[in-house]
Structures are given as C-alpha cells and as structure tokens.
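**Q** Sharing a model prediction with you, sequence too.
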Amino acid sequence: MVKIPDEVLDLLGDPDTQIVLATADDSSMPNAVPMRNVWIVDDDKMALGDVFFDKTRSNIEANGLVSLSLWKGTEGYQLKGTCSEIKSSGALFEEKKEMLAEKMDLDLQALCMIDVEEVFSTAPGPDAGSKIS
C-alpha cells in the first residue's frame, strides 16, 4: 500500500471534483460508474460507499480490483487498489450510513474498504500517466 498524496486528498475534499470508479468482472469486462461517496480512512486506505452498486459490487466481489479516477479542470489522478473488506456493520459503516440518510436521503448498503496500491497523475502534459506514489 502507498500513502495517498496530499494533493489527491485536497482534490477528494473538493465538492466540484468529478470521480469515476472502474471495476472489471471475472472475464475482464470493464464497468465504470460515477462516484460521490468516497472517504479517506487512513493514509493508504479509502472507503467507497455502496448505495447503487450492482455490477460494481459483483465485480468487486469477483476480483477486488478497482481504479478510481478523479479530476477538476486539468488536475487529475488515478488511484488503483484492492478491496480488502466489504463492511455492512461497525462504527464507520453506521456513521456513513447515518450521514448519507440525513444529508442525501440515501441508503448505504455497504462500505468497500480499498487499500490504495498506486497513484498516477492524469493531468495533461509531459508527466501525464506518471506514477506519483
């Protein structure tokens, strides 16, 4: 696992940031969905809120691999990792479930706990695609 860089944390904290989560099933068929419910749990771990996951949840259960792309303007990053656990109970789950119910009238089904393994820059220019962590 790698430490999530501060610039990525800043972008994740910005409500105008666009986020797409990509997964693949056990036959490598890709699936990409917009995401909003992403929380940093630790220096190298994030939680993805499963509210509307269908194919995404099946894919995560099949192989656990995820890629999260986030950007605002020309600043962007890609985080790659593995789901180490799917939580549907516990303090963190209950906290996020209550928050989503109050703020967005959404029902959290589970949290996918992602161990971040690589971080890349996706900003245009000579460093596009370079590994930063």
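**A** Perfect, I can see it now. Numbers count the residues shown, from 1 in each chain.
**Q** only C-alpha atoms for contact and neighbour calcs from this point on.
**A** OK.
**Q** tell me which residues of the helix ranked longest in the chain are tucked away?
**A** The helix that spans the most residues within the chain, counting by DSSP state H, is helix 91-104. By neighbour count, with 16 or more other Cα atoms under 10 Å as the criterion, the buried positions of helix 91-104 are 93, 94, 96, 97, 100.
**Q** Put this next to the first one:
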Amino acid sequence: MVALTTEIRESLAGTRTLFLATSSQNRVPNVVPIGAFKLLDDETLLVSDQYFHKTLQNLKENPVVALSWWGEKGGYQIKGPVTLHTNDEIFVQDVRWMKEVRPHLTPKSAVVMKIAEAYHVKPGADAGKKIL
C-alpha cells in the first residue's frame, strides 16, 4: 500500500463529496457520490455505508474500488482493495463517528480501503499521471 502525499491529504480534507466506483464480477460498473468518509491513516480510508445497494453487492463480488474527487487544488483518484465491516470494532467506531457528525444517519457497514495507487485527474500535462 502507499501513503498519500500532503497535497492529496489536504485536497481530500477539503472535499465534501467523493465518487466511489465499483464493478460487479460481470464487469458492470457503478458510481455513487459519498459524503461520509475520513482518513484513518495515510494509507487507509473509511467510507461509512448508509445507503449502498448495488455498491454493496459489487463490493462483495469484487472488493476493489476507485475513488475520485475534485478539490481546490485539482483532482485526484485513488484505487485499492476494500474490506467490509459489520460487526467488529471498526464498525462500532464508524457508528460512533456517525452519531457525532451526522446523527440522522445509521451505518449498515464500514468500508475500509487500503490505498494502493493515486493519480492526477486535473487537466494538463499531468492528467491521468500516476502519483503513487
């Protein structure tokens, strides 16, 4: 796994919405906006699942995702494997976090992504260039 750069972490911290891309085992893509996310450390991102249907099925069938966003300093994409947590300490921490920041939401699962790659998505010479 890779550790995110300071620039990517700052961009992520200033972003309200990420776009999570998944794919079924039959290679049918799905993309959803995500608002409940946070870095657990420089290599790990938590996504809190309140509403996933197709996304959850895809994660069970094919546990690799891409996340993309556009921030003030440009855009980024990160990719990596995920694990689902529904009845362990990570899930309990997710529920506690949601009660603090968005008490009207009730998590169904916690999705933990290990960041394996990062890319630029901003226009220009670096568009699509692998960063990490």
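**A** Yes, it's here. Treat the numbers as computed from the prediction; the structure is a model and nothing was measured.
**Q** before we move on, back to that, mind listing residues that contact the longest helix of structure 1?
**A** By Cα atoms under 8 Å, 6 or more residues apart in numbering, the residues outside helix 91-104 of structure 1 that reach it are 87, 106, 107, 108, 110, 111.
**Q** OK, contacts around the fifth one?
**A** Pointing back at residue 110 of structure 1 there. By Cα under 8 Å, 6+ apart, the residues touching residue 110 of structure 1 are 49, 50, 51, 86, 87, 88, 89, 93.
**Q** now the closest residue to the third one other than its chain neighbours, what's its secondary structure?
**A** In space, and not counting its chain neighbours, residue 51 of structure 1 is closest to residue 108: 4.8 Å by Cα to Cα, 6 or more residues apart in numbering. The three-state label for residue 108 of structure 1, taken from DSSP: H, G, I helix; E, B strand; the rest coil, comes out as coil.
**Q** My read is that residue 108 of structure 1 contacts residue 50, right?
**A** Yes. Counting by Cα atoms under 8 Å, residue 108 of structure 1 touches residue 50, with 5.9 Å between them.
**Q** Could you pull up the residues touching the closest residue to residue 37 of structure 2 other than its chain neighbours?
**A** In this structure, residue 37 of structure 2 finds its nearest non-sequential neighbour in residue 47, 4.4 Å apart by Cα to Cα, 6+ apart. Counting by Cα under 8 Å, 6+ apart, residue 47 of structure 2 makes contact with 34, 36, 37, 38, 110, 111, 112, 113.
**Q** I appreciate the help and will end here.
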